[in-house]
Structures are given as structure tokens and as C-alpha cells.
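# Below are the sequence and a predicted model; questions follow.
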Amino acid sequence: MQILSSIPNYATTSYGTSSSTQSIIKDLEKQKTELQADIQEAYQANDTAEDKTEKVQQLQQEMQQLEWKIQQLQAEEEEEDKETRQVKVTTQK
């Protein structure tokens, strides 16, 4: 199963609202959970040790990419929140 190919296009660009970012993060977290299950299946498969190792490594790479994307989105969201708070403070003065 290739999780990364199912990451929607909107998950690779900047976002306008915090709620849409939260939704995207939630979708990516769900994909991460599915990928964890795939990794467990790969460990338990009746494949050769070489095939099993290759598949697990591929799935772990996909997991790392998902985790990186989630961290990136969370950082963007935090920056957006910070900018929003700064604008509110500036307009209140």
C-alpha cells in the first residue's frame, strides 16, 4: 500500500485557515495509523527475510515522510496563529 500517493494535493501547499489545516493533519494522522498497521502486517508476513526487510523499510520511509509533513503543517499553523495574534494586538493599539 502506498500511502504517500494518496496524500491530497492540498496537503503539499500553503493553507488559508487553521481549520482546514487541522482537517489535513487529521487525515494525515489517519494515514499514519493505517501505515503503522501495514508495517505490522509486513513484519508478520510469510515473505522471505529480504522481501520483508525491503517492504518494512519502504513503509518506514513513507511513515517518516508523513511525520515530516504533519510537523510542517503544525509549524505553519503555529506561525499563522502567531501572525493572527500579532495583527489583533496591532489593531487594538
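Sure, I can see it.

# From now on I want contacts and neighbour counts done on CA atoms only, so please keep to that.
Fine.

# gap between the closest residue to Ile24 other than its chain neighbours and Glu41?
Nearest residue to Ile24, sequence neighbours excluded (C-alpha to C-alpha, 6 or more residues apart in numbering): Ala11, at 6.5 Å. Relative to Glu41, Ala11 is positioned 27 Å away (C-alpha to C-alpha, to the nearest Å).

# Looking at those two, which one has more neighbours?
Per other C-alpha atoms under 10 Å, whichever of Ala11 and Glu41 has more neighbours is Ala11, with 17 against 13.

# here's the one I want to compare it with:
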Amino acid sequence: MTRILLACGISAGPWFLCVALIQGLTREPFDFTRNTISQLSLGELGWIQVSSFVITALLAIAGSIGLRQALRGAPGGTWAPPLVAVFGASF
């Protein structure tokens, strides 16, 4: 189970970037040089980016649980998991 949770954490970043890249390239007025990725959450297809934020958050939080299990008693095991969880919650 720990490996699955760690894999979730590892996949959070690529998932977010892939969804944002696909949306940014397919939505007509969007320009990566002028717009932020969070602006993709606006408009008719905004639900896709909002869902991406939620899924990324859940993956990062799952990764923090995996880190807690994997780093139990090791250096970094005290602070790394909560910091990754806060990062996930910020999404």
C-alpha cells in the first residue's frame, strides 16, 4: 500500500502539467505567455481544470501519507510528510 501511495504522490505533478498543457493548447483564446494555468478554470470548460486541481490535491495528500509510512523513524520523516500534505491542501 505504501508504494501505491508514493506512486500517487509522484504522479501528482505530471498529471497537473499534462492536463494544463492539453487544455492550454486546445482552448482558443488561451496563451501560456499571457495567462496563468488557473485561468483555465474559468468559462464553460472550467470544470476540467477545477477537477484537475482536486485530483492533484488528493494525489499529493496520498503521497504525503505514503511518505509518512516510508520515512517513519528516518531523517526527514517528521517534517516532510506534513509539508507535502500542506502543499496538496493548497491546491
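Now that the structure is in, tell me what you want to look at. Everything quoted here is computed from the prediction, not taken from an experiment.

# In this structure the residue nearest to Ile24 of structure 1 contacts Lys26, no?
No. Between Ala11 of structure 1 and Lys26 there is no contact under C-alpha atoms under 8 Å: 11.2 Å.

# tell me the residue furthest from the middle of structure 2?
Gly73 (26.3 Å; C-alpha atoms, centre = their mean).

# In contact with the counterpart of that residue in structure 1: list those residues for me.
Counting by TM-score structural alignment, Gly73 of structure 2 corresponds to Thr48 in structure 1. Neighbouring residues of Thr48 of structure 1 by C-alpha atoms under 8 Å, 6 or more residues apart in numbering: there are none.

# Please apply the same query to the one 5 residues further on.
Going by C-alpha under 8 Å, 6+ apart, Thr53 of structure 1 touches no other residue.

# what's the spacing between it and Ile25 of structure 1?
29 Å.

# hang on, the earlier thing: tell me the SS of the residue farthest from the centre of structure 2?
coil (DSSP: H, G, I helix; E, B strand; the rest coil).

# so how far is Leu45 of structure 2 from it?
With C-alpha to C-alpha as the criterion, Gly73 of structure 2 and Leu45 of structure 2 are 45 Å apart.

# Before I go, just wanted to say thanks for your time.
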